[in-house]
Structures are given as C-alpha cells and as structure tokens.
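K.L.:
predicted model and sequence follow; I will ask about them next.
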Amino acid sequence: MKSAANRRRRTLVLGAIPVVLTGALVSIDRIPGTDISLTVPYAAEGPGPTVNTLGDVDGVQVVAVKAPHVYDTDGNLNMTTVSVRTNMTLAQAFGRWLFTDDTIVPIETVIPQNMTDEEVEQSNKQAFTESESAATVAAMNYLDLPLKIKVVDVLDGSPASGKIQKDDEVTAIDGEEVTEPGQVQDRIRAKQPGDSVEVSVLRGGKELTSAVTLGSSPADKKVSFLGLSMLSEPAEDITVDYNLQDIGGPSAGMMFTLAVIDKLSPGDLNGGKFVAGTGTIDESGTVGPIGGIEHKVRAAEEAGAQIFLAPADNCAEATKGANGDMVIAKVKSLQDATTAMDNFSQGKPVETCQAG
C-alpha cells in the first residue's frame, strides 16, 4: 500500500474530515489568453488513503511510543480519509458523478473560501495537534496512567506573560491540584476578570507559585482570561509521537488512541485482525462523528478490513453503500471500540450499525 506521503497530495482538515486534495488529473482551467475560468465550483469526494496506525510510513512509526515497556502489536488499526478532487471542468465533474461513486458537493463545503492557503495550513496543523493531544490523554485515562499539564505557549501581553513560561508544568490553581488543561480552564472561568489567582508550576525541578490578575477574554469581556496554551502529557516516563505528517485532523483521533493503548498494554487489542475505523476522540474517551464516512467505509473494505469502527452518530451514512462481508461496529466510546474488537476476534456478537 502506498503511503500518503508518497502520493504527493496536499491534505486539509475541514471540520472533522481529513481530506486529500488531488485536483483534476487533466484540466484546462481558463480560456487561453483570458482570465475566464472554465472550472466549476464543485468538488468530488471519494475514498482516500487508509494507513495502519500500528505500522510505518517511509520507515518511521506512525505512532511512536517510548516507555519502560512497549508491547509488540499485530494486525491492523487503520485510520481512513476522504480524497477530494478540485479544479474540475463541467465535463470532468459530470464524469465523476456519472462513472464513479464519488459525491459531488459545493466546493465551499470542503474548502473554506474565506481562508488563505497559509490560514488553511495553520488550521490543519492546529486540528492535528489538538487531535494528537486528545488521543494521548484519552489513552492515558483509559489505562489509568497519570498526566501532567505542559505550557506550550504564553500569549504576549496576557496576564500570564512574564510569570508563566513555555514548558512550565502547571501543578495547581489556588492550591488545588490539576492534571488536565480543562481543569485549569474551569477554575479560571469560575472567576471574574480582575480577580487574582495563584498558579503553581514546576520549572527546572522547582515548584513556583505566582499571583496573576486575570484579564478579560478577547471573545467575551465578561469571561476571565489567563493567556496560556496547554497540552496534557503522560506524567510517567512515556512519550508519544505521531508521524503522519501529510494527513491530519480530528477524525483520526480514535484510531490514534487505540494504537497508543495497544502499544502500552499486553496482548493484541484487535485480536490480530484487520480493523479500520474513524471518529474524533475527547480526553474522556468519547467518540464523536465525522464527515464523509461512506467513502471511508468503502476505502476500508477495498483495503481488506474485516471490521470497521464507526461513530454511533454516523451509523446511518456508514451503512449506505455496499461493504461486502466487513462488519460495521457502532461505537460511542473507547470502551465500545475495544469491546467490539474483542467480541469480533472471539466470534461473539458485535453491536453493529443497522441500515436505515
């Protein structure tokens, strides 16, 4: 299977859909000698690359875990994507609609028309970073492993500027221990702009406490504001790196999380089977819906997947097309996903998506 990195395709994250922008294969997009465009404002969505999160891409592990003990894995935990063709002429768009199973959609539903290329790239990176963090935290929570909060940025001119530094580990707010960024945010939002808060951090092995006067959120002057960008990390001697650079976005979250869990726990989480799936993940392990799932199901079936893990809220779309003998499991949480894989590997009934 060719990796996404080998396909020379640019990826973009829109909402919860990682897509691969391929462009039209052959396209004259303007009348020669004029600025008159011949392309139509539509895009064609179809199956994109599917990548084993337990495997390698160009010799680098997709999900690299370093820990006192990392377990061997078997089988597949494939993430799936949607491929999007743009810059099509009317004839090309009609041909995709007539001769393929692609979905023809208004281009603004997949590519923001009010964003520059740089803004799109930044949005893609941010969505991928947030997905990585949520996947790591969800895996640590599932395995009941401790977490810590790392400061990744301090906004210039914010209340925290000059008192909190990048790479500090936030340990407490007003003397109360915190282990997740959401806990910090909840404590800050419970206060009013102008209130003072004590922020405790570890810096260079030393614990420091600073009194910070809260400001007002740029989005809502009534909401208190500290000015930190934070991520959760494993508190023990564990690091997790995600190396799939050309495909990003929140819809890979669940499959990333399952890969981390598999590498940090004994046995094969997938029972050695070929599992594929999609879905966002939050820190609590809740699986959320994504877009373009009918194309992801088809990509998984064509790749040889035996069972597909589908977000419960996407079940209606997931069962629209033919999926051969592949089982489409209905999942709302990490626990649902692991239970489905365990039951499938043992030949037990699996809760499945039902055709609408």
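P.N.:
Alright, I've got the coordinates. Numbers count the residues shown, from 1 in each chain.

K.L.:
going forward, measure contacts and count neighbours with C-alpha atoms only.
P.N.:
Noted.

K.L.:
distance of the spatially most central residue of the chain from residue 348?
P.N.:
Centroid-nearest residue in the chain, with CA atoms, centre = their mean: residue 250, separated by 2.4 Å. According to CA to CA, to the nearest Å, residue 250 and residue 348 sit 30 Å apart.

K.L.:
please enumerate the helices of the protein.
P.N.:
90-99, 117-142, 181-189, 253-263, 293-303, 315-318, 334-345 (DSSP state H).

K.L.:
tell me which of the ones you listed sits most buried.
P.N.:
Stretch with highest mean neighbour count among these: helix 253-263 (a mean of 26; mean count of other CA atoms under 10 Å).

K.L.:
what angle do that helix and helix 334-345 make?
P.N.:
Helix 253-263 and helix 334-345 are oriented at 70 degrees to each other (axes from the mean of the first three to the mean of the last three CA atoms, to 10 degrees).

K.L.:
also this one, for the comparison:
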Amino acid sequence: MPRRTATMLASTLLLIGLLCAGLLIQVPYAEMSPGPTVNTLGEHDGEPVLNIKDRKTYETSGHLNMTTVRVTGADYRMNLVAAVGGWLQHDSAVVPHSTLYPEDKSAKEVDQENAEEFSASQESAKVAALEELGIDVPSHVIVGSVVKGGASQGKLHAGDIIRAVDGKRVTEPKDVAAAVTKHKPGDKVRFTVIPAADAKAAQKAKRKVSARDEKQIVVGTKKAGDDGRAIVGIQPAVGHTFPFDIDIKLADVGGPSAGLMFSLGIVDKLTREDLTGGSFVAGTGTIDDKGKVGAIGGIQMKTVAARAKGAKYFLTPKDNCASAAKDRPEGLTLVKTGTMSEAMDALKKIRDDDTAALPKCKAS
C-alpha cells in the first residue's frame, strides 16, 4: 500500500476513533438556548396572558414580550462532541450542569423552586404595576410556606394571614420570627390568623377582612437543629390584597425573570395611552414590590430569541447590560433599565420616536 494512502487511511481511522470517543465520553455540562418569547399583551395557547376583571381595560397594540431560556433536562448527559458544538455556536451556551441543577437538590426540587419563584414574581409584578398607577395595594404578613413534618403542619397553612403572635400585632415577616424565638423549645405560641380560604372569600365578596375573620391557633415549638432556638416550622412572607383580579396565565414557565414585562403589560392594559405606540418591545428582569428591576441569567439567549421574533428594542436589567452588549444581535437596541419608572420612561421615548435619548447598554 502506498505511503500516502496508508497515511490517509490511518488519519481517517483516527478521526473516526476520536469522533466515536467524543460521542461516548460524557461531560458534566448542560446547554442553554433561546426559548419561547410571548407577548404579555396577547394570547398564549388560546388564552389571554393577562386577564383583568372588574376594572376597565383598554385596547393595546405592539408587543411587550417576555423572553425565556430553553435548557437541557436534569437527566440529560452531554457528550464531548455536543459540548464542543455548543461552545462554537452563537445562539447557545454550554454551562456546568451544577449551575442549572445543584447537586444538593433533586430535579423535582429545582422545578418546584422555579414554580414558586414564578408565582412570587407574578405577585410582585402586580404590586409594582398598581403602585406605578397610584393604586393602593394593602400588604400583610402571611404564612409563606409550612415545613413538612414541622410543628405547624396541619395547623397553619400557606396563605394564612398572620395578624398577631401571642397577642402582639405583626407588620413584617421578621416580627414573627422575633416573637417565636423569644420562647424556649417546647413552649406554645398563639397565632392570630385569618385562614387563607376565608381571606379569599372576603376578597371575592369585595369586603375587607376584620376581627370577625380571625382564628386563634396554638402551635408548640420545636428545637432548631442548628442553634437550638425555638421554631414552629413556617416561613413568613408578605402577601397583598388586590382591589381587583389580575390573572396571569402562562404554563411551562418558571423563575422570576418575567416580572418586569408582566408589570408593563398590566399597566398598558389599565391605561388609556398605548405604551408601545405599536412598536415591538421585548425584555426581561425580575421586579420587586417597589419596582426595582433585578438581573437574570441567560441574557444572550433572550436577546437572540427576541430579535428572531422581530423585536427592535430590548429592556435590559442594568446589571446585565455589559454582558448583553458584548454579543448584541444586529438590529436590536438594548435599553438599560433599573426600575419600573425607567422602563416607563423608555417606552415613552420609543413611542415619541425619541430613541436617540434612550439609555443604551454598553460593553464594559
């Protein structure tokens, strides 16, 4: 066999061997890619994303799209070839598997955590939107969650409004913890609560909850495993009473990153003026009750998804700006956004065609 032919044959066999090895060798990585993007002003799977009842709403135009990231499943085991391919692609990102699925949590726990974050983000989005419109949203301390097997299981329930502990009124979640830890393990704590079901019934009947709705619940304390303090096995949180129903329907989405776009969608539907002026605006960002916009993960995947869908402007959390600007899709303006008010101001500039004045993201 001629030397040249032998060399080519050996090289081909070596390449095939390396490729086979690459397909068989598993690496501890996962992949992120652009996910679906949904107009919060429109419909998804035949239903309005935002459904507001018992309050006048207005016609809207344009888009206020929330964006998502698609990730490989917890059980997916990436091979070396797929990892290299992902690293070379523009519209995907290969990250350590533990970034998406921490080793100390099961896939079910991760999914549950994402669902809880999504639910909490909806609550904050509603509050931020109504506060932006000057609509009062009363707040109260609630039972955020009940520890399975804890002293409160079966006595207190998620959503119960906590009015007082041992007869002393509470106004913040930390007040509950402070009152409980004054006790010794084994002591009993008296909670004055309005059960979640009764609170919902009162809201549906359009009446404020009052002392007549209160129930007295006595819970024994247990000893915490870390420092021996008294605990009752609940996580206090802040709840709100909304003056009218705002229902956000979007299945198969988790995490808190759609908060800003939900807030803007709600404001748009509740105001006569069309916020976008017909423009295609997308964005992302967490939001808290005060309207502060927070950073999110997978920003490059979201900008790619938004531009592919047709977006011209992308509301970008200020802490994600530098990263997003390094790989900005052509034709997409990245607008730096730190608060709900800044997002509203940016939308005004867009509809007034004053885009030169927009605070744009810059690569550091």
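P.N.:
Everything's here; your move. Quick caveat: nothing in here was measured; it's all calculated off a predicted structure.

K.L.:
can you give me the TM-score here?
P.N.:
After superposition, the two chains reach a TM-score of 0.75 (TM-score structural alignment, normalised by the length of structure 1), with 316 aligned residues with a CA RMSD of 3.2 Å.

K.L.:
related to what we said a few turns ago, the residue nearest to the centre of structure 1 matches what in structure 2?
P.N.:
Aligning on TM-score structural alignment places residue 250 of structure 1 opposite residue 256 in structure 2.

K.L.:
ok, that match - contacts?
P.N.:
114, 117-122, 285-287 (CA atoms under 8 Å, 6 or more residues apart in numbering).

K.L.:
hmm, try it at 7 Å
P.N.:
By CA atoms under 7 Å, 6 or more residues apart in numbering, the contact list for residue 256 of structure 2 reads 117-118, 121, 286.

K.L.:
one step back: distance to residue 10 of structure 1 added to the helices of structure 1, as CSV?
P.N.:
Listed next are those as CSV, based on distance: least, CA to CA, whole Å:
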stretch, distance to residue 10 of structure 1
helix 90-99, 20
helix 117-142, 10
helix 181-189, 31
helix 253-263, 20
helix 293-303, 18
helix 315-318, 25
helix 334-345, 30
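
K.L.:
now do stretch 229-246 of structure 2: distance to the chain's middle.
P.N.:
Computed by CA atoms, centre = their mean, to the nearest Å, the chain-centroid distance of stretch 229-246 of structure 2 equals 18 Å.

K.L.:
let me fix that, I meant to ask about stretch 332-339 of structure 2.
P.N.:
Centroid displacement of stretch 332-339 of structure 2 relative to its chain, using CA atoms, centre = their mean, is 18 Å.

K.L.:
which residues of structure 1 does the longest strand anywhere in structure 2 align to?
P.N.:
The residue-count maximum for a strand in structure 2 (DSSP state E) belongs to strand 29-39. Under the alignment (TM-score structural alignment), strand 29-39 of structure 2 falls on residues 42-52 in structure 1.

K.L.:
need the residues that contact that stretch.
P.N.:
Identification of contacts with stretch 42-52 of structure 1 by CA under 7 Å, 6+ apart yields 4, 20, 76-86, 102-107, 295-296, 298-300.

K.L.:
now which of these would you call buried?
P.N.:
4, 20, 76-86, 102-104, 107, 295-296, 298-300 (16 or more other CA atoms under 10 Å).

K.L.:
restricted to strands, list these.
P.N.:
20, 76-85, 103-104.

K.L.:
spatially, which two of those are the most separated?
P.N.:
76 and 104 (30.8 Å; CA to CA).

K.L.:
how deep is residue 287 of structure 1 tucked in, by neighbour count?
P.N.:
Counted by other CA atoms under 10 Å, the residues lying close to residue 287 of structure 1 total 26.

K.L.:
in structure 2, what residue corresponds to it?
P.N.:
In structure 2, residue 287 of structure 1 lands on residue 293 (TM-score structural alignment).

K.L.:
any idea how far residue 347 of structure 2 is from its match?
P.N.:
Distance, residue 293 of structure 2 to residue 347 of structure 2, using CA to CA: 15 Å.

K.L.:
and residue 302 of structure 1, what pairs with it in structure 2?
P.N.:
Alignment note (TM-score structural alignment): residue 302 of structure 1 maps to residue 308 of structure 2.

K.L.:
quick check: that match vs residue 323 of structure 2, distance?
P.N.:
Residue 308 of structure 2 is 19 Å from residue 323 of structure 2, by CA to CA.

K.L.:
could you do residue 198 of structure 2 as well?
P.N.:
Using CA to CA, residue 198 of structure 2 is found at 47 Å from residue 323 of structure 2.

K.L.:
now do residue 104 of structure 2
P.N.:
Using CA to CA, one obtains 29 Å as the distance from residue 104 of structure 2 to residue 323 of structure 2.

K.L.:
check residue 52 of structure 2 too.
P.N.:
Distance of residue 52 of structure 2 to residue 323 of structure 2, given as CA to CA: 36 Å.

K.L.:
quick one, what contacts the counterpart of residue 137 of structure 1 in structure 2?
P.N.:
Taking TM-score structural alignment, residue 137 of structure 1 has residue 127 as its aligned residue in structure 2. Shown in contact with residue 127 of structure 2 (CA under 7 Å, 6+ apart): 137, 289.

K.L.:
can you give me the strands in the stretch 151-300 of structure 2?
P.N.:
Under the criterion DSSP state E, counting those that start in this stretch, the stretch 151-300 of structure 2 contains strands at 161-165, 168-169, 188-194, 215-220, 222-223, 230-231, 234-240, 246-248, 280-283, 286-287, 293-294.

K.L.:
check those for me and report the most buried one.
P.N.:
Burial of the strands of the stretch 151-300 of structure 2 is given as mean neighbour count (mean count of other CA under 10 Å); strand 286-287 ranks first at a mean of 28.

K.L.:
and that one, how far from structure 1 on average?
P.N.:
On superposition with structure 1, the average gap between strand 286-287 of structure 2 and its aligned counterparts reaches 1.0 Å (mean CA distance after the TM-score superposition for structure 1).
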